[in-house]
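In: quick one: sequence plus predicted model below, questions after.
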Amino acid sequence: MLHEKLVQVIAEKFVSSHDQHGFDLRFALTMRDDRRPKEWSVVFDVFTPSGDLLDGPVVVIVSDETNEARFL
């Protein structure tokens, strides 16, 4: 079973491995997913290249069983 800090690290590595096209994804929070008990939701705020916060975050799902991450 993963702990919260490790889940954050996995999600941050996953996000950084993808081209963000100049946008900046900043970690916001990590939480357990009530509908998916074996997965974590990791929320990232999205900022434009000029520094403006976009409406609506990006969510990365991290599996407790496989340690794999994916975009929601």
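Out: Cool, the structure landed. Numbering: from 1, shown residues only.
In: rest of the way, CA atoms for contacts and neighbours
Out: Will do.
In: can you pull out the helices in this structure?
Out: For the chain, applying DSSP state H gives helices covering 4-16.
In: show me where it has strands.
Out: Assigned by DSSP state E, the strands in the chain fall at 24-32, 39-47, 58-63, 69-71.
In: make CSV out of those and add distance to residue 9.
Out: What follows is these, written out as CSV (distance: least, C-alpha to C-alpha, whole Å):
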stretch, distance to residue 9
strand 24-32, 10
strand 39-47, 10
strand 58-63, 10
strand 69-71, 11
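In: presented hereafter is structure B, for comparison with structure A:
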Amino acid sequence: MGGMIAQEVVSLIPERIKHLILAGTGPRGGKGIDQVTRVTNKFMVQAFFTGKNVKEYLFFTRTPRGKHPPRHT
């Protein structure tokens, strides 16, 4: 619901919002949404044992491009 609210706020007052990043949002009942807790817990354990930031597992694919996303300057 938070992602939907954020989008509505931007549509109502776009002049007040410079940037918006929505991460980890999904439609109610969307495919795989019932697995979010299990997957998140799995990635948190992986991050702990590998010493990596959990965000690497949550927001990037494990492909070569996902492991090294482009840097914005």
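Out: Good, I have the coordinates. What you are looking at is a predicted structure, and each value in this text was computed from that prediction instead of being measured.
In: what TM-score do we get after superposing?
Out: Once the chains are overlaid, their TM-score stands at 0.26 when taken by TM-score structural alignment, normalised by the length of the first structure; 32 aligned residues with a C-alpha RMSD of 3.4 Å.
In: reformat the strands of the first structure as TSV; add mean neighbour count.
Out: Formatted as TSV, the strands of the first structure follow (neighbours: other C-alpha atoms under 10 Å):
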stretch	mean neighbour count
strand 24-32	16
strand 39-47	22
strand 58-63	22
strand 69-71	16
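In: nearest to residue 14 of the first structure, out of the ones you listed?
Out: Closest approach to residue 14 of the first structure among those is made by strand 69-71 (6.4 Å; C-alpha to C-alpha).
In: so what touches that closest one?
Out: 10-11, 14, 58-63 (C-alpha atoms under 8 Å, 6 or more residues apart in numbering).
In: ok, longest helix in the second structure?
Out: As assigned by DSSP H, the longest helix anywhere in the second structure is helix 36-50.
In: who are the packing partners of it?
Out: Secondary-structure packing of helix 36-50 of the second structure (3 or more C-alpha pairs under 8 Å, 6 or more residues apart in numbering; DSSP states H and E): helix 54-59.
In: the helix it packs on packs against which elements?
Out: Packing partners of helix 54-59 of the second structure (3+ C-alpha pairs under 8 Å, 6+ apart): helix 36-50.
In: list the buried residues in stretch 41-51 of the second structure.
Out: Buried residues in stretch 41-51 of the second structure, counted by 16 or more other C-alpha atoms under 10 Å: 43-44, 47.
In: no no, stretch 4-14 of the first structure
Out: By 16+ other C-alpha under 10 Å, the buried positions in stretch 4-14 of the first structure come out as 7-8, 10-12, 14.
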